[in-house]
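Dropping a prediction and its sequence here:
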Amino acid sequence: MAYIMVDIEADGPIPGDYSMIALGAVLVEDNLHQQFYSLLKPISDQYIPQALTVSDFSREDTLNFNNPEHVMKDFTAWIAKVSPDRPIFISDNHGFDWMFVCWYFTSQEVIRLG
């Protein structure tokens, strides 16, 4: 079992209507060397400018970020690499962060949870 700390940034309060624009994760271990980070292109035309100020990105910046489907496939591969058995995800705001990650896994049809 591996603990993975996840943090995301988004351009609004809920997935689908708004987009996850940054995804970071680290395997919780002594040296914290196993890390994942990527920026994601928006999946929605909606965004809240004030939400972007948290990450210091403009809307124009985000439009040049990575394809979300590719990012989620890369994240899936990273999880499999650092956690050959059951990963346990933790976060400072688990409801918010994991809501986006779970939605992206499901909506991008990368993996099926369960």
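Here it is on my side, so go on. Numbering: from 1, shown residues only.

hey, let's count contacts and neighbours off CA atoms from now on
Will do.

Farthest from the middle of the chain: give me that residue.
No residue in the chain sits farther from the centre than Asp30, which is 22.8 Å out by Cα atoms, centre = their mean.

Give me the three-state assignment for that residue.
When classified by DSSP: H, G, I helix; E, B strand; the rest coil, Asp30 comes out as coil.

for it, what are its contacts?
By Cα atoms under 8 Å, 6 or more residues apart in numbering, the contact list for Asp30 is empty.

ok, now how distant is it from His70?
29 Å (Cα to Cα, to the nearest Å).

Check Arg112 too.
Using Cα to Cα, we find Arg112 at a distance of 16 Å from His70.

And for Arg59?
Distance of Arg59 to His70, computed by Cα to Cα: 20 Å.

Check Phe57 too.
For Phe57 relative to His70 (Cα to Cα), the value is 21 Å.

Below is structure B, check it against A:
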Amino acid sequence: MARPEIYVSTDVEADGPIPGPHSMLSFASAAFTAGKELVGTFSANLVTLPGAEGNPDTMAWWATQPEAWAACRADQEEPAAAMIRYREWLEGLPGKPVFVGYPAAYDFMFVYWYLIRFAGSSPFSHSALDIKTYAMALLGTDYRATAKRSMPRSWFDDAPHTHVALDDAIEQGALFCAMLAERFSEARERRA
């Protein structure tokens, strides 16, 4: 019997647009079953990469987010230790991990780069599921017109978007699971 998919909603906080010249400051994952059961979380704040620098525009944005900045700079650990722990956590989940992000292109780029660089492999392989793209498909809207403000309120829990990685990973994972539930409901109706 195939292992079930576990949807690993992941949020990254970084000091620039790409890994290498810039650093992933903090990341967190919230692992959900398709039925919206939260089966585990992981979070880490990381020491910046040697020789990397904060992007001026990104750092100007961080200056407007003092609480989130303080949260992502507390209890920092070396990337190698954190990414090995993270890979082991992913491998211990009760199913096959599927990376879920909003936007997946940004978050996955950092997580994948750090996993390969510091842990040697990625349990996600080379793929990620983008919440905005999934919403576009469900809603039948254009990609650029698809935004949280245009999504049904029923998809959202009361969780805030704080720019603290774990808060945002949980919020976005719950959103994705609500979207899955709608898709499954529509599929059942079509079969009936």
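That came through fine. Note that the structure is a prediction, hence the values are computed from the model and not measured.

care to give me the TM-score?
Scored against TM-score structural alignment, normalised by the length of the first structure, the superposed chains reach a TM-score of 0.82; 110 aligned residues with a Cα RMSD of 2.3 Å.

about what we covered before: and Arg59 and His70 of the first structure? Which one has more around it.
Neighbours were counted for Arg59 of the first structure and for His70 using other Cα atoms under 10 Å; Arg59 has more, 16 against 13.

How far off centre is stretch 90-107 of the first structure?
Centroid separation for stretch 90-107 of the first structure versus its chain: 7 Å, with Cα atoms, centre = their mean, to the nearest Å.

for the residue most central in space within the first structure, helix, strand, or coil?
The centre of the first structure sits closest to Leu23, judged by Cα atoms, centre = their mean, with a distance of 3.3 Å. Secondary structure, three-state DSSP: Leu23 of the first structure is strand.

counterpart of it in the second structure?
Under the alignment (TM-score structural alignment), Leu23 of the first structure maps onto Phe27 of the second structure.

now the spatially closest residue to that match that is not a sequence neighbour: how far from Leu129 of the second structure?
Nearest non-adjacent residue to Phe27 of the second structure, counting by Cα to Cα, 6 or more residues apart in numbering: Val12, 4.4 Å away. According to Cα to Cα, Val12 of the second structure and Leu129 of the second structure sit 15 Å apart.

Which of those two has more residues huddled nearby?
Neighbour count, other Cα under 10 Å: between Val12 of the second structure and Leu129, Val12 has more, with 27 against 20.

Give the full set of residues in contact with the more buried one.
Met24, Leu25, Ser26, Phe27, Ala28, Asp107, Phe110, Val111, Ala165 are the contacts of Val12 of the second structure under Cα under 8 Å, 6+ apart.

give me the number of residues near the first one?
Other residues near Met24 of the second structure number 26, with proximity taken as other Cα under 10 Å.

Can you tell me what Val97 of the second structure aligns to in the first structure?
Rather than Val, residue 97 of the second structure is Pro. By TM-score structural alignment, Pro97 of the second structure lines up with Pro87.

how close does its match sit to Gly16 of the first structure?
The gap separating Pro87 of the first structure from Gly16 of the first structure is 25 Å, by Cα to Cα.

Ok, Asn66 of the first structure next?
17 Å.

now do Ile48 of the first structure
As defined by Cα to Cα, Ile48 of the first structure lies at a distance of 14 Å from Gly16 of the first structure.

Compare these two (neighbour count), which wins?
Shown here are Ile48 of the first structure and Gly16; by other Cα under 10 Å, Gly16 has more neighbours (16 against 13).

Quick check: that one touching Ile43?
Yes. Counting by Cα atoms under 8 Å, Ile43 is a contact partner of Gly16 of the first structure at 7.4 Å.

related to what we said a few turns ago, my guess is the match of Pro97 of the second structure meets Met5, correct?
No. Contact criterion Cα under 8 Å: Pro87 of the first structure and Met5 do not qualify, at 10.2 Å.

Now the top helix by length along the second structure: buried residues?
For the second structure, the longest helix by residue count, based on DSSP state H, is helix 165-191. Of the residues in helix 165-191 of the second structure, 165-181 count as buried by neighbour count, 16 or more other Cα atoms under 10 Å.
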